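# pasting the structure only:
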């Protein structure tokens, strides 16, 4: 039986590659930078341009599909996942990296049907690495199969995480508390490349054993979740429960042994759900 979503995935790869070209060209030009929720939550003209390009391309080819995009949600569109085929887009994952020329900037495209993720495409545009994952069909980088690390000893692991954009001292204290506890397990090290999508792809590729973060969004992790799972890893909530795409929380790991050990050290803090009514969001 033919795969009903292969055409959509092929299109996602093509538009992600073109979006990466737009990002690389924009790095050579002046950038208009604006702030969203705070002075450290940035958006550029390129974010908006790339999202509009992807949106237009998808709408032309798949006019009945739904769309959740970082910049459209920031502009007031609802962030609602329905049963309809839905594209979940982060046009420039790693905007702060982009602004500073730090070389990890990704286009992230996840695709869900009946609220289940079907495929993910992450194009690390400055590295020219195309990560793909299709439910039940494996994960790849530039066409080569991906496989998570087989490490089960937490003391031999590298763990990725990020500081996020919330500068509330209580939240920052919890972030540092968690990192301190994980470092003192001890682990080999902690890293973070400034983009959730690439952090998750590094888990899928076996370069690091786990990545966790609270406060990110569905468009940051939709594509990466498929890629990690299809590379043999696990994706769950930071409390060890099932992964919830709208929860703004994720723990991706090479296996449950490592994930369960990390869960014990995480000091969680509240984050408004992506699908919460606008009036309930802070």
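In hand now; what should we look at? The structure displayed is predicted, hence computed values, not measured ones.

# switch to C-alpha atoms for all contacts and neighbour counts from now on
Noted.

# Can you name the residues in contact with the helix or strand hosting residue 72?
According to DSSP states H and E, residue 72 maps onto helix 70-74. For helix 70-74, the external contacting residues (Cα atoms under 8 Å, 6 or more residues apart in numbering) are 36, 47-48, 51, 79, 89-91, 219.

# longest helix anywhere in the chain?
Counting residues, the longest helix found in the chain (DSSP state H) is helix 6-26.

# So which bits of that one are buried?
The neighbour-count check on helix 6-26 (16 or more other Cα atoms under 10 Å) flags 8-9, 11-13, 15-20, 22-23 as buried.

# then this one, side by side with the first:
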């Protein structure tokens, strides 16, 4: 390790007990990995053990700036971990999503300021960008590095077919460059990066490794590298969604929302407006102006939100994280409901009729991607309704992470018949009754379910 390399001890998720030690020295000295005692990933049984302290070793590839970079990271933190059996998975998943959000911000900025040469169409004419493949490769590589390739199974949206074509060398080259630019920053996020730059075959292998078929048994990760790609290419809302599913049930969810600031009123504006205002307003080291990451584990009864990490600093999560809860509003006249932006994704006319029958008075908040789930979990909105047209099948990566975060934040997510979403059938939410309804409270949820039953025969869905 270079002598000028700085290192930081990172806390594990603060849903666990912690002891804080403050170091008032002017310079952090390098530390070494002292070992951990995490439950072995992939086992069916997880004993509740006392976990040792975590110390993250940072392998520096470059000279970090001096005190300005570390000004807010001078505190050394030692964690005394409790029995949460998903603590290691959550720690890695949050950091991986933070890295992915940083990658997406750079690519989105390039798309908006330059050309659309990095935007391509899938067979179903939906857009896909360099960011989609790059995020999938990055997160796949991080999970495999952290837990071992044999212990990691990933079900994700993108495949390598388009990148493997002879006429896609330029596209593949752009993806490889983007992935390497991201992974070289891994030490900033408390993760170990590759010892050398990845080549085309390494990146294709990482993307292709995400070939799990899911199912009712075993553990697998569900990943949507860029949820809401249309919003992404338009400079608006999008999300990076990662969930861990065990024996058909979602047990962990992380949702990165790079364009969703702490102040909820920004959801009502097009993100380009927010971006202009942000440039005119100086940001602080703990600024929440650039987005957020939400996360939760099953049965914790808690959900958390932290600001998007700035890559010129070392990630000291979850120092800035705060708990989030769903809204307490149960009066339909005061409630806000979200729905997809595109009419092709959901019937606006049917949800408008439901809103009227339930007594919702506010205009719908139309938002791209799983940011709608984040809005419910944070209490910025009370209802999310989606009723796709006949023939459309919902994919599990579009809902898994958002669902568990809302549930642990105190909300309710079911299909339109009131049944839990079923993540045990593979890629799709098979057996879904008509649509999906997420609410901050049970009263609103019950009213909407009843209204769906009363109105469905009159719908054209």
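Cool, the structure landed. These figures come from a predicted structure and were not determined experimentally.

# Please work out the TM-score for the two chains.
Between these two chains, after superposing, the TM-score reads 0.84 (TM-score structural alignment, normalised by the length of the first structure); 262 aligned residues with a Cα RMSD of 2.5 Å.

# re earlier: mean deviation of the longest helix of the first structure from the second structure?
For helix 6-26 of the first structure, the mean distance from the matching residues in the second structure following superposition reads 0.6 Å, by mean Cα distance after the TM-score superposition for the first structure.

# Find me the equivalent region of that helix in the second structure.
Aligned by TM-score structural alignment, helix 6-26 of the first structure falls on residues 87-107 of the second structure.

# Would you mind finding the match for residue 232 of the first structure in the second structure?
Residue 232 of the first structure maps onto residue 410 of the second structure when the alignment is built from TM-score structural alignment.

# ditto for residue 261 of the first structure
Using TM-score structural alignment, the partner of residue 261 of the first structure in the second structure is residue 447.

# before we move on, which element is its match in?
Assigned by DSSP H and E, residue 447 of the second structure belongs to helix 442-455.

# The match of residue 232 of the first structure should be in a helix, yeah?
No: counting by DSSP: H, G, I helix; E, B strand; the rest coil, residue 410 of the second structure is not found in a helix; it is coil.

# Please verify my assumption that it contacts residue 324.
No: in this structure residue 410 of the second structure lies outside contact range of residue 324 using Cα atoms under 8 Å: 9.3 Å.

# Next, the buried residues of stretch 332-340 of the second structure.
332, 335-340.

# if I pick the nearest residue to the match of residue 261 of the first structure once chain neighbours are set aside, what's in contact with it?
Excluding its sequence neighbours, the residue lying closest to residue 447 of the second structure (Cα to Cα, 6 or more residues apart in numbering) is residue 358, at 6.6 Å. By Cα under 8 Å, 6+ apart, the residues touching residue 358 of the second structure are 332, 447-448, 451.

# next one: residue 48 of the second structure
Residue 48 of the second structure makes contacts with 83-85, as judged by Cα under 8 Å, 6+ apart.

# between those residues, which has the most around it?
Neighbour counts for the contacts of residue 48 of the second structure (other Cα atoms under 10 Å) peak at residue 84, which has 21 neighbours.

# mind listing the strands in the stretch 101-250 of the second structure by residue range?
Using DSSP state E, counting those that start in this stretch, the strands of the stretch 101-250 of the second structure run over residues 119-121, 127-129, 154-156, 219-227, 239-246, 249-257.
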